[in-house]
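Q: Model the structure of this input:
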Amino acid sequence: MRTILPSGKQPWSRWHHRLHQLLLDDPSLLPQGSGLLIAISGGQDSLALTRLLLDLREQHHWQLQLWHGNHNWRQDAAANAQHLQQVAAQWGLPLTVDCAEPAPKSEAAARQWRYERLQRQAETSSCPLVLTGHTATDRAETLLFNLIRGADLTGLSSLRQTRPLGAGITVVRPLLAFSRADTQACCEQLGLLVWHDITNADRQFSRNRLRLDVIPELEALNPGATQHLARAAQLLEELEGQHSALEALALEAIRSEPGRADLNRQRWQEQPIKLQKRLLHRWVQQTSQQQLSAALTTEIWRQLQKPGRRPPIALSHGWQLQAEACMLKLIPPAASD
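A: As a prediction, the model looks like this:
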């Protein structure tokens, strides 16, 4: 396998072939000529992704930009960023480095900060696609992590190939068909200098304990367990997508009038109980842009089982749910003041 890259700089590896074939099979994933903003940490996954996309750029005509987030968690964070600036300069790619002030206090806060900054940078640089280096291994870990937290179908399929980030911006994970062992082998074959994040070995982070302790035990019980978990997550994503499409049709069918946000209460209550709850959850999310927990959805559903007009049910951010005799309404903050 010695096909020469269009740049003539080096032969194609099997990793180039795999990603190139994946993009040929699904051209909508990274459309030709798109502006791509790549989140790069210096670790093996994001480094392999960046190098492969750079080598395939001439065939797909992308505009590539890099973004790095410094959480201010590590003593070597500044050196990490400097290393990436050298890599970006060597590869001729623009790099933006954002530094968190103050440092996030949790994994969840760090993740929220990263995606907020990525969205802002994507808007500034006119990049409609934000790319991360998540792999099938990450997908397996996320499935397990969300499973033990009691997540529903949407949560179990949360690490998806694509997801919306903001208006006109989509997060894309092109390496979900690759394992972490694949990206390590890719970096070794292409001679890429990986920056090792020492916090990945810190067991105070729950995801690290899952990665370092639980996954190896599962692999010992059944070799290939990680691959099977990643496949299960993919199947759950497909199933959730089918459910979501059917729910969207069902939600339109119970609106008070076509195009209106209000629901016909009788038609809603004619649905099976489980579907009533899912439609309630989807309606609130779609109309008010807020997620209801499973427990809160069930509590609101219980209150709506009482006939007749009910007192408004308070939701987050000032929204209210008003139950009329024949109709369900969501009242925005300005209208409820």
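Q: contacts and neighbour counts: CA atoms only from here.
A: Fine.
Q: mind listing the helices for the chain?
A: Per DSSP state H, the chain carries helices over the ranges 14-25, 44-60, 77-91, 107-124, 136-148, 153-156, 180-190, 206-209, 215-221, 225-253, 265-269, 273-288, 294-304, 333-336.
Q: Mind checking the ones you listed for the one nearest to Trp319?
A: helix 333-336 (5.1 Å; C-alpha to C-alpha).
Q: Against which helices or strands is that closest one packed?
A: If contacts are counted by 3 or more C-alpha pairs under 8 Å, 6 or more residues apart in numbering; DSSP states H and E, helix 333-336 sits against no helix or strand.
Q: Could you list the residues in contact with it?
A: Helix 333-336 has contacts (C-alpha atoms under 8 Å, 6 or more residues apart in numbering) with His317, Gly318, Trp319, Gln320.
Q: how far away is the second one from Ser336?
A: Applying C-alpha to C-alpha, to the nearest Å, the value for Gly318 to Ser336 is 8 Å.
Q: same thing with the last one?
A: Remark: distance between Gln320 and Ser336 (C-alpha to C-alpha) = 7 Å.
Q: Please generate a structure for the following sequence too, so the two can be compared:
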Amino acid sequence: MITYLHHRVTQALFSSGYLGSNSALLITVSGGKDSLALLKIICEISLTYKWRIGVIHCDHKWREDSKLNTYSVYDFIQDLQIPFYLGVSQYKLHTEEESRLWRYTVFFNIADQYNYNIILTAHNLNDRVETMFYNLFRGTGVTGLSSLALSKQISNNISLLRPLLSISQFELAWFCRHFFLPVWSDSTNFNPIYCRNRIRQDLIPYIKHFFNPRVEEHINSFLDKITLQNIYLNKYGNLYFRRVVHSEYLALHTISFKHLHPLMQNLVLMHLLQYLNFSGKIEKLLPYVKKFISLTQYNNSAIKYGTILMVKKKYYLYICEQRQQNN
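A: Okay, here's the model as predicted:
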């Protein structure tokens, strides 16, 4: 049975521009309603487009029932007769951010190892709104507000797609009930120790009750506009990046950099730090790098921030990370 959600997901997938007739899709499945709905929809759509499909599940070992959760997902996947991959954390994960980084590392490694060119996650409209608040409270910029985009190029061979971003939790819950999908309730989603849960269970209901019952719809519209602005700005950010960053050494020409508008300075530095694999440290590093560039007394010198070493030599700034040597 084809529903309106099938059509909306199909439209979202093809609007990304990354899908082709020979695409291989790795679907991330937690066992919750969002990921099971996505899995069912993709499996049924793929009968038409002949995509190769695989499923990956990650066990963070946060809950006592995590193994039962894994078995539940595994049993459901076996009935579908598609490849199943399992990632199990070998060390204790302490924070939401640490867990997210570990999880995505597993996704990318499996996709690369087994030749999947598309990774699908089940983030929905509500997740997008929650992420905006979460990043806003951490002091993010405009780019961070719309960090949950429909698509993202990870490497030359792998892309990340989120085809449920315009679909609400209510619609996904209806879909799962309608098709009797074996949804696994994750108890950590109700634990107030996690910031996202407090946003979901306390903040957003408060805003809907006292300010605007359609707040999620309006924020989603706002994020669509921000995303368009970011696409436009990143286009020019890349242009200036090529002008002020050495193509071979990834060193920043400080004189040319100082003539840029402050907004373009931020974009160029963000691109540079991403190229240097400092994506997880951009928000913290950015003000320190800009301050180091502006202080003329530090010409032909070096400064250290944690494990990050910044060196100004003549006209160029070099940034690297010091690795600890094993004895």
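Q: Please indicate which of the contacts of helix 333-336 of the first structure are buried?
A: The neighbour-count test (16 or more other C-alpha atoms under 10 Å) marks Trp319, Gln320 as buried among the contacts of helix 333-336 of the first structure.
Q: Reformat the contacts of helix 333-336 of the first structure into TSV and put distance to Gly259 of the first structure next to each item.
A: Output for the contacts of helix 333-336 of the first structure, formatted as TSV (distance: C-alpha to C-alpha, whole Å):
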residue	distance to Gly259 of the first structure
His317	24
Gly318	24
Trp319	20
Gln320	20
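Q: Filter the contacts of helix 333-336 of the first structure down to the ones in strands?
A: Among those, the members falling in strands (DSSP state E) are Gln320.
Q: Closest one of the contacts of helix 333-336 of the first structure to Pro94 of the first structure?
A: His317 (38.3 Å).
Q: ok, now which ones touch the closest one?
A: Contacts of His317 of the first structure (C-alpha under 8 Å, 6+ apart): Pro333.
Q: Identify all contacting residues around stretch 92-102 of the first structure.
A: Contact with stretch 92-102 of the first structure is made by 64-72, 81, 85, 88, 113, 117, as judged by C-alpha under 8 Å, 6+ apart.
Q: got CSV for those residues, with distance to Gly150 of the first structure and neighbour count too?
A: CSV is the format used below for those (distance: C-alpha to C-alpha, whole Å; neighbours: other C-alpha atoms under 10 Å):
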residue, distance to Gly150 of the first structure, neighbour count
Leu64, 38, 20
Gln65, 37, 23
Leu66, 35, 22
Trp67, 33, 22
His68, 32, 22
Gly69, 30, 21
Asn70, 31, 19
His71, 28, 19
Asn72, 31, 15
Ala81, 37, 23
Gln85, 41, 19
Ala88, 41, 17
Trp113, 24, 17
Arg117, 29, 18
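Q: Most widely separated two among the residues you listed?
A: Taking C-alpha to C-alpha as the measure, the contacts of stretch 92-102 of the first structure span a maximum distance of 25.8 Å, between Leu64 and Asn72.
Q: What degree of burial does the counterpart of Asn69 of the second structure in the first structure show, as a neighbour count?
A: Using TM-score structural alignment, the equivalent of Asn69 of the second structure in the first structure is Asn80. Residues near Asn80 of the first structure, counting by other C-alpha atoms under 10 Å, number 19.
Q: ok, now Trp195 of the first structure?
A: 16.
Q: tell me the contacts of it?
A: Applying C-alpha under 8 Å, 6+ apart, the residues contacting Trp195 of the first structure are Ser41, Gly42, Gly43, Gln44, Asn80.
Q: quick one: which of those is nearest to Pro104 of the first structure?
A: Ser41 (16.6 Å).
Q: And for the counterpart of that closest one in the second structure, nearest residue in space, chain neighbours not counted?
A: Aligning on TM-score structural alignment places Ser41 of the first structure opposite Ser30 in the second structure. Of all residues not flanking Ser30 of the second structure in the chain, His57 sits nearest, at 5.8 Å (C-alpha to C-alpha, 6 or more residues apart in numbering).
Q: now do Ala302 of the second structure
A: Per C-alpha to C-alpha, 6+ apart, closest to Ala302 of the second structure is Val311, 4.2 Å.
Q: what's the counterpart of that neighbour in the first structure?
A: In the first structure, Val311 of the second structure lands on Leu321 (TM-score structural alignment).
Q: And for its match, the neighbour number?
A: Neighbour tally, Leu321 of the first structure, other C-alpha under 10 Å: 19.
Q: aligned partner of Tyr143 of the first structure in the second structure?
A: Wrong residue type there; residue 143 of the first structure is Leu, not Tyr. Per TM-score structural alignment, Leu143 of the first structure is aligned with Met132.
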